[in-house]
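*Asks:* Using only what follows, build the 3D model:
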Amino acid sequence: MNGRRGGDRSGGTPTGETSGRDWRTVGLVAGATLISTGLAAYEIVPASVTPLIRDSLGVGSSAAGLLVGVMFGTAVVTSLPAGAVLDRTDTRRMMTLAVLALFVAGVWGWIAGRSGSYWSVITSRAVGGVAYVVVWNAGIDIVSRAVSAGSRATAVGIFTASGPVGFAIGQGTGPLVAARFGWPAIFLAFTGVPLLGLLVFLPASRGLGGARGDAPSLAEFGTVLRNRTVWLAGALGFLSYALYLFINSWGSSYLTGEIGLSLAASGLLVSVFPAVGLVSRISSGLLSDRVFDGRRRPVLLGSFLIAAPLMLVFTRLGSIPLLVAVLLLSGFAIQLTLGLSFTYVREVVESHVAATAVAFQTSVGLAGAFLSPIAGGAVVDAAGFDVAFLLFGALALGGIALAWRAPEPVAG
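*Replies:* As a prediction, the model looks like this:
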């Protein structure tokens, strides 16, 4: 089933005006990416100081883990409603409100952490989860609308690279912030980054992202949910996020428990897996736009063709250099789909429901991120790492079958 790529409304413009627009586009992408990077750091940072949180609040591992997981869970529930709102309102205004909501959530979490109120911290993180999903969906929407079709996947790939960059910043600097100012300060530390990004984003995006007169009706909204290609793209995102979070969550435990490395060494080695996403998510768009002449399917298919065998053989490798190479290559391959699928899904629907399609993709993908560490842990406990990696390798094989059936968007 072929979808339709949302059309671009463009005409001839003088050279000077075009140059000015190019610089505004750079500012828009840079500002949106900076906002999202700060949010990603805020999202993951509690994981970097889990022992401090457990001791301070007197909670167990699962309760401490919920400080990260609650944001994924909130995003799954609120993404689709947020997308429907974005199709009907001013994207710039929604981005602004989301950044301000994050600032409130950061202050709230800091105060709640200092007072030792666990559930108040959780609630503040839920508010941050809503801010995250609005920024993610709105950022993809406005970046896609601002960039020409020939560079769209590249620009969206740059924006989605904010995820692994933010994760790396949060994981690396969280302990330093906690040591200097106390662990509750981690919730405040990254709220300034989105505010700085907003200062870049707002002037660059002036005139873009306004409320559209062709906002979808309820019936047209339903066409997104009835579109088979949208569901196929969602399934690809679900599988990619599941693979991504499984290795992020359990790779270090495998290297420590099965290979015998120290926890510090294991964490350092596994960090290369998300870190390579900076290259991968940008490359996904460049490969699609430049190497494959705008075709999306070859990149989606190649992502799973590379990832599947690497997952299947992972526990058969005893050499540290080989494991590092596999982590790098699998991290690169899996995140190709994470970078491109958001461009793909908005191109297989009509342009006026594109934000809703992106929101659907976010919701389904993050469901994979939410469930994967839980399901992976259950399999590890019940049957061991060999079976767990084989199971997730089988999921990657399923991704090959789905990507093989993925139609190319049709310009319209």
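*Asks:* Only C-alpha atoms from now on, for both contacts and neighbour counts.
*Replies:* Fine.
*Asks:* Just give me the neighbour total for Thr18.
*Replies:* By other CA atoms under 10 Å, the residues close to Thr18 number 12.
*Asks:* With Arg180 instead?
*Replies:* 9.
*Asks:* In what element of secondary structure is it found?
*Replies:* helix 162-181 (DSSP states H and E).
*Asks:* and the next helix-or-strand element following that helix, how far out from the chain's middle?
*Replies:* Going down the chain from helix 162-181, the next helix or strand is helix 186-189, by DSSP H and E. Its chain's C-alpha centre and that of helix 186-189 lie 20 Å apart, by CA atoms, centre = their mean, to the nearest Å.
*Asks:* Can you tell me which helices and strands helix 186-189 packs against?
*Replies:* On a contact count with 3 or more CA pairs under 8 Å, 6 or more residues apart in numbering; DSSP states H and E, helix 186-189 meets helix 15-44, helix 91-115, helix 162-181.
*Asks:* Ala219 versus the residue nearest the centre of the chain, what's the distance?
*Replies:* Of all residues in the chain, the one closest to the mean position by CA atoms, centre = their mean is Gly163, 5.2 Å from it. Here Gly163 is placed at a distance of 33 Å from Ala219 (CA to CA, to the nearest Å).
*Asks:* swap in Arg297?
*Replies:* Taken as CA to CA, the span from Arg297 to Ala219 is 29 Å.
*Asks:* ok, the two, which is more surrounded?
*Replies:* Set Arg297 next to Ala219 and count neighbours by other CA under 10 Å: Arg297 wins out with 22 against 8.
*Asks:* To compare with the earlier structure, here is another sequence to fold:
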Amino acid sequence: MSAPGVAAERELPAYRWVVLGLIMGVLTVANIGPMGLPALAPLLRDDLALSRQQAGSFLSAYYVGSLVMAFPAGWLADRLGVGRTMIIGQGLVAAFLVLMALTPSYPLLMLAVVLAGIGYGMVNPTSTKGVMIWFPARSRATVVGLKQTGLPLGGALGALLLPALAGPLGWRGAVAVSGAVVGASALAALWLYGEPPRPEAAPGAPAERPSVRTVLTNPSLWLVSCATLLFAAVQVAWISYLSLYLQEVLGLSVVVAGFYLAQGQTTGTLGRIFFGILSDRLFGGRRRIILVLAGSLSGCLALLMTTVSAGTPGWALSLLALGFGLVGIGWNGVQHALLAELAGRESAGTAVGLGLAVSALGVILGPPLFGLVVDRFGDYRWGWYSLAAGMALALALLAPVKESRRRVWE
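*Replies:* Sure, this is the predicted structure:
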């Protein structure tokens, strides 16, 4: 993929920051429409006569589509290149957002949401490789962490902008506008994104080729993927149930409980950058130790949640929310960097796609399993114990990871 008008700039270090800004924008814009659908749920319920369960099912459908496509998309990025794969994914998201705006029924709406998720499933692992091949090893976890802030930022913008647009345009008009914006970002990527020059192979060394088999037979990749499945399950269970827990057990209002959740979401977004810097600068590019640190602290904070009661002061609740958000959500960028480096440059997309596909199972299964535990024992404390146990198992899976075998490229 060649980007006219910027070819001369590509040799300059400054161009890599253009790439990072572009990809952050791509991720942010791609998530405004799908992640903003919950904010439009009351309007959708009225228009399509949806049940509460149906109105709350959009994000699950979106993640199912992303899960289905993550691994094939990584392979496509390795084969076709980052630019082509990312633009195809954006095109799918844009097209199916417009289809959502035109759909007359719930089944067709859900189909469009799943297909938009498939488009996003092409963008996410591809974008990780897209920034990593442009930056040196010493800063990769940092830039991937920056890139990964696009998802929560897109969700926040969707929750803010779509209801505002729905006032004059209706929910269909708001969703259609979000699709048009994704289409515009695809055109920007077509113009601005270019693949960096491939590094020359050492004399006599065979050229490295993308290999699905190499990825699927790498034990460390599977260990990291399964460990971060548990990380993801713990993260999304905490996000899903914190407000409910604070309302039911502590008697807080919806607004106050939401305030504590917002604190955790904020530090979670910042944590993606913080842990990237920590890995690149303080730990000399080591990744596993960051996941171990984040997992250990998440498990400890889950245990501390069992001590919360109606008498717990607000500042203590804030510390718990801020702390868990930082360590329980902020690990994501380091995970991407480790997966890519374990596979090497030519198979980085496939490896990240595998990791995202596996960890997405945690996103889907974590909240209902947490709820099942709480319902079974009739006490939220057992839910928090289960999160701590999940993190302990994740740390055990990380222990044998051969980080020394990372194929770090410059």
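*Asks:* Can you pull the TM-score for these?
*Replies:* For these two chains in superposition, a TM-score of 0.88 is obtained (TM-score structural alignment, normalised by the length of the second structure); 389 aligned residues with a CA RMSD of 2.4 Å.
*Asks:* hang on, the earlier thing: what's the distance between the residue nearest to the centre of the first structure and Ser253 of the first structure?
*Replies:* Taking CA to CA, one finds Gly163 of the first structure at 23 Å from Ser253 of the first structure.
*Asks:* do the same with Thr96 of the first structure
*Replies:* Going from Thr96 of the first structure to Ser253 of the first structure by CA to CA gives 39 Å.
*Asks:* counterpart of Phe190 of the first structure in the second structure?
*Replies:* Matched by TM-score structural alignment, Phe190 of the first structure corresponds to Ser178 in the second structure.
*Asks:* Need the counterpart of Tyr120 of the second structure in the first structure.
*Replies:* By TM-score structural alignment, Tyr120 of the second structure lines up with Tyr132.
*Asks:* I'd like the distance between the closest residue to Val272 of the first structure other than its chain neighbours and Pro321 of the first structure.
*Replies:* Ranked by CA to CA, 6 or more residues apart in numbering and with sequence neighbours excluded, the top spatial neighbour of Val272 of the first structure is Leu328, at 6.1 Å. Distance of Leu328 of the first structure to Pro321 of the first structure, given as CA to CA: 11 Å.
*Asks:* out of these two, which sits in the more crowded spot?
*Replies:* Leu328 (20 against 11).
*Asks:* In the second structure, what residue corresponds to that one?
*Replies:* By TM-score structural alignment, Leu328 of the first structure lines up with Leu322.
*Asks:* Could you look up the SS state of its match?
*Replies:* helix (DSSP: H, G, I helix; E, B strand; the rest coil).
*Asks:* From what I see, it and Thr269 are in contact.
*Replies:* No - counting by CA atoms under 8 Å, Leu322 of the second structure sits too far from Thr269 to count as a contact (10.9 Å).
*Asks:* could you give the angle of the helix holding Arg180 of the first structure to helix 15-44?
*Replies:* With axes from the mean of the first three to the mean of the last three CA atoms, to 10 degrees as the basis, helix 162-181 of the first structure and helix 15-44 are set at 50 degrees to each other.
*Asks:* Helix 162-181 of the first structure vs the second structure, mean deviation?
*Replies:* Superposed on the second structure, helix 162-181 of the first structure shows a mean distance of 2.7 Å to its aligned residues (mean CA distance after the TM-score superposition for the first structure).
*Asks:* and if you look at stretch 126-144 of the first structure?
*Replies:* Looks like 0.9 Å for stretch 126-144 of the first structure (mean CA distance after the TM-score superposition for the first structure).
*Asks:* same deal with stretch 358-367 of the first structure?
*Replies:* When the second structure is overlaid, stretch 358-367 of the first structure sits 0.8 Å from its aligned residues on average, using mean CA distance after the TM-score superposition for the first structure.
*Asks:* Give the aligned range of that stretch in the second structure.
*Replies:* Stretch 358-367 of the first structure maps onto residues 352-361 of the second structure, going by TM-score structural alignment.
*Asks:* Any chance you could list what contacts that stretch?
*Replies:* Residues outside stretch 352-361 of the second structure that contact it (CA atoms under 8 Å, 6 or more residues apart in numbering) are 63, 66-75, 125, 128, 221-222, 224-226, 228-233, 336, 339-340.
*Asks:* Now check the residue nearest to the centre of the first structure against the second structure: what is it aligned to?
*Replies:* Using TM-score structural alignment, Gly163 of the first structure sits opposite Leu151 in the second structure.
*Asks:* What distance do you get for the nearest residue to its match once chain neighbours are set aside to Thr128 of the second structure?
*Replies:* Computed as CA to CA, 6+ apart, the closest residue to Leu151 of the second structure that is not its neighbour in sequence is Thr28, at 5.7 Å. Separation of Thr28 of the second structure from Thr128 of the second structure (CA to CA): 14 Å.
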